[in-house]
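1. Sequence unavailable; structure follows:
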């Protein structure tokens, strides 16, 4: 999605974007403290470190074991077992040892034991016990090794002593004296070593440099700013971010179509015209006739041009076996309240404005409204003719609409089975073709009931009305599927509820100029001639009807 698309979404849903911002600003102002509160440091844990060091008087070459080896012994083997027993730890010694970090430092000849705990004293006890246990373990290990060595030296001294005694008893020749001297030297060395081992003159390999003490580890808590401008700025930023996120989420979940491209892609038909939203005070009656200079009227004229430009192809088809007569246009929509009835009325007005004779056929027998738009009574009409199987006598129920060139056949009285009546509407539509140049059929929504689909097979073309921000993509795709499956000739889509492009372009919405006196006189004479012609046709029709009735009566008597 491009940046401009995001901008359009935020502009369209600006209320949703601003609502969290306003709430955040009010909350920030309401919770503004009177005084600045100091940031408190919350103590969450304690650390403790014990340090061992090699004695300074111990020569490096006399240290029996390296610090790395001591560190390894401190966390494995017997030392963790001894420390766990000392601390009365109930768990595994290995788990306890994992809580202590032992780090040797060869440069400083030190060994550190570090641990952390929520209880400071427990942390100090842990590292001190591990340190003391390590010292005592290696001290006991050294003493044990010294005792073993002392026993070995004593056995060696006894053996050498026996050899010296045997030599003294045997004689004093030169060879014996040399051997005795060597044995005495060995004996003396072993005695010195025995005194060193038994005296423990080497001392411990490690000693405590520093015992562990609990040190609190403080965490700095966040303190909201008390400056009013900073607080309001942060609240506004967070509110805008939250509002933008909500707007994008709602947009993602909302499948209503909002652009011409979306409608054409979903329906699979071109958009023939875009009808702008009518002002509330212009929605009564037929806007194209009442306000012929308005943007709405111009939009319906664009629709008229599109329909008439596409109709020559239908005329060519008529020469190849199509139904003769006037162009029959069925107007429907996906769901109610999308503007199909308004489209029928205004398209009829602009068609008549272009010199076409227009017949509006109200076949919405379930919720008829087109007669209300024209201001005509809904008396005897389509349903009455269909119920009496007199569909071809459509001319008998035609009414004038008040718009020159436009007549209407109202829906008639309500019926319990409108779908069954519309199944036999074919002859009526054939009769309508001979009565006008253009027949506009108002039908129910095609996704609500099947009436429009039953009638569409008798019409030349179908116009599908879609309202922006109302029709969903799924509904439009379902309409396309139904039209394609039934092979209905759909001319295109009429897009209702767009922004008035003419007003933005800058043309003033001027009223039509007043007619001159001569023009008014000419219009009056033309109206009088039209009324006289209509009366003559009506008289001729009544005469023919009377003759037919007398002929039928005579035939009945003969039978």
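-> Perfect, thanks for sending it. Just so it is clear, the model here is predicted, and its values are computed rather than measured.
2. only C-alpha atoms for contact and neighbour calcs from this point on.
-> Will do.
3. can you pull out the strands in the stretch 301-450 of the chain?
-> Remark: strands assigned in the stretch 301-450 of the chain by DSSP state E, counting those that start in this stretch are 327-333, 358-362, 398-400, 406-409, 438-442.
4. chain center to the last one: distance?
-> In this view, strand 438-442 has its centroid 42 Å away from the chain centroid, taken as C-alpha atoms, centre = their mean, to the nearest Å.
5. Same check on stretch 521-539?
-> Counting by C-alpha atoms, centre = their mean, stretch 521-539 is centred 64 Å from the centre of its parent chain.
6. What of stretch 3-23?
-> With C-alpha atoms, centre = their mean, you get 15 Å for stretch 3-23.
7. next one: stretch 267-280
-> Remark: stretch 267-280 is offset 28 Å from the chain centroid, using C-alpha atoms, centre = their mean.
8. here's the one I want to compare it with:
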């Protein structure tokens, strides 16, 4: 038997199995997204470790950094009666006056030059308060300076308010006396000169009005003098440690404040070392954690991609084709946990599901491969009129290692054939670890264990693995006789064999099979194992239909299976690919040579109707069993 050489066209020999096509940006992006989804734990671990590292570095930096020698102290004063009548901005500005700073310097017994840039007042209008802040390299000095400045500011405001009230009162009294004297003078003129009484009386009325207004002003000043806004200390000063940068900023702000006496005099400029500028605030901690998290995230992503490069497990279709040189028939998505636990046959239990449709795609591929084998054998025969080999095709299903979905694939593909009316037989060749019977629920025949047993799937029979302690060679020989004796009673036979790299059983059974189908699991099968299996199959000349790629994630499947549109059936594998304009498009199949027999004819035992790639019947007939009569009708 021979296989078409065109499956090798699917191999990307010059590409790495798990590397994206850098020339296809969308494919590369999907690959990168799949790597992130697959390795997200490493990325999350890097992010967490980076944030923890940032927090630890903050603690270490805080503990090892030299202690700052800069402090600030703030004394908060408020209006005693809370009336809000005082002009807070004017009160705060008073602290920058030379007179107040001179009083502070006298109270502190210091030259006034030493206070320049060290004190400032800031009004807080929303709470009717004033913050008097002092900075220094000595915490106690800063507290004393702030408290003293606040006290002198309060006293100065009170004294200044009283002085201004007294000055206003004296000015109003002098005005009242002046108007009273002028009133008396006008009254005497009216008495001496009655002829001008009208004009003088009008002037007298004006003076009397001014006199009345002056009296009202005097009364107002008297009342305001009694209610001069007084301040009291709300919170005494407390020294707070600051860094050199904060000290320098506040120092420069104090020097440049409007009204500061230092603004008009020469003041030595302060300099700060790098250690003075060390940030120890809470915002620095957040920044360090953020930077640590960012670095950890980058390292986590880098680690994820490094692991992806080192990981030789096959995850992508192109990688599998590059390693094995075989076309991927379908990519079967991961089964749900319920489907795995229930041992369900998806093609039977959920025939309209996406996975069932994929198994029907496998059926189509097998039918084409069977026809290709038949046509190739006919083409290689000595005579064009040679009889066609009508023996039932035997499909061997194997995998490199256990747990790759070989048994599940066999059960589902066989069920698809049976659902199409094809009399199907499954032979369990894994006598060391038989398991396919759990999917099929066969009716056991204890008297004749090697006879085909009906299963819960219509048109599907099952021969269990032999229970014997004989040597593997004897068991394989017996399996070969069983396969050969029963194959012609069915339309197609599937062999569920052990993994090829675990035992030699599958290799020994290659002689009993017409075609081989390889099952690979995404994320489990390693490159070396896939290469060894494909090498073994090539060495023994086994015709391989292709590979079934199990357990594929949505990100790695690259959207091959669109709903009959531009996906798998549109312009994909069967559209313009291998079976479209390739071997079977313009080759034997389109030329009309060796057309398969028409379907719909009943098949008796010993009379074969080969399965053909046509649509299944809507209502397959149920086989019956009688002695020496036909077991049922078969339709391919």
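-> On my side now, so go ahead. Remember, it's a predicted structure, so these values are computed and weren't measured experimentally.
9. Fetch the TM-score of the aligned pair.
-> The TM-score (TM-score structural alignment, normalised by the length of the first structure) is 0.53; 332 aligned residues with a C-alpha RMSD of 3.5 Å.
10. In TSV, list the strands of the stretch 301-450 of the first structure along with distance to residue 310 of the first structure and mean neighbour count.
-> Below are the strands of the stretch 301-450 of the first structure laid out as TSV (distance: least, C-alpha to C-alpha, whole Å; neighbours: other C-alpha atoms under 10 Å):
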stretch	distance to residue 310 of the first structure	mean neighbour count
strand 327-333	11	27
strand 358-362	18	27
strand 398-400	28	18
strand 406-409	22	25
strand 438-442	14	26
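11. Turn the ones you listed into a markdown table, columns for distance to residue 423 of the first structure.
-> Formatted as a markdown table, those follow (distance: least, C-alpha to C-alpha, whole Å):
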| stretch | distance to residue 423 of the first structure |
| --- | --- |
| strand 327-333 | 15 |
| strand 358-362 | 15 |
| strand 398-400 | 21 |
| strand 406-409 | 18 |
| strand 438-442 | 15 |
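12. Which one of those lies nearest to residue 194 of the first structure?
-> strand 327-333 (113.7 Å; C-alpha to C-alpha).
13. mean deviation (superposed) between that closest one and the second structure, please.
-> Here the mean offset of strand 327-333 of the first structure against the second structure after fitting is 0.4 Å, by mean C-alpha distance after the TM-score superposition for the first structure.
14. So what touches that strand?
-> The set of residues external to strand 327-333 of the first structure that reach it, using C-alpha atoms under 8 Å, 6 or more residues apart in numbering, is 311, 339-340, 343-344, 433, 437-447, 452, 456, 459-466.
15. which residues in the first structure does the helix or strand containing residue 246 of the second structure align to?
-> If you go by DSSP states H and E, residue 246 of the second structure is part of helix 244-255. The counterpart of helix 244-255 of the second structure in the first structure, using TM-score structural alignment, is absent.
16. Give the buried residues for that helix.
-> By neighbour count with 16 or more other C-alpha atoms under 10 Å, helix 244-255 of the second structure contains the buried residues 244, 245, 247, 248, 250, 251, 254, 255.
17. in terms of contact, does the first one touch residue 278 like I think?
-> It refers to residue 244 of the second structure. Yes: using C-alpha atoms under 8 Å, residue 244 of the second structure is in contact with residue 278, at 7.4 Å.
18. Does residue 517 of the second structure belong to a helix, a strand or coil?
-> Here residue 517 of the second structure is recorded as strand under DSSP: H, G, I helix; E, B strand; the rest coil.
19. right, and residue 468 of the first structure touches residue 262 too?
-> No: counting by C-alpha under 8 Å, residue 468 of the first structure stays clear of residue 262, with 9.9 Å between them.
20. More neighbours: the two, which one.
-> residue 468 (21 against 16; other C-alpha atoms under 10 Å).
21. Thank you kindly, that will do.
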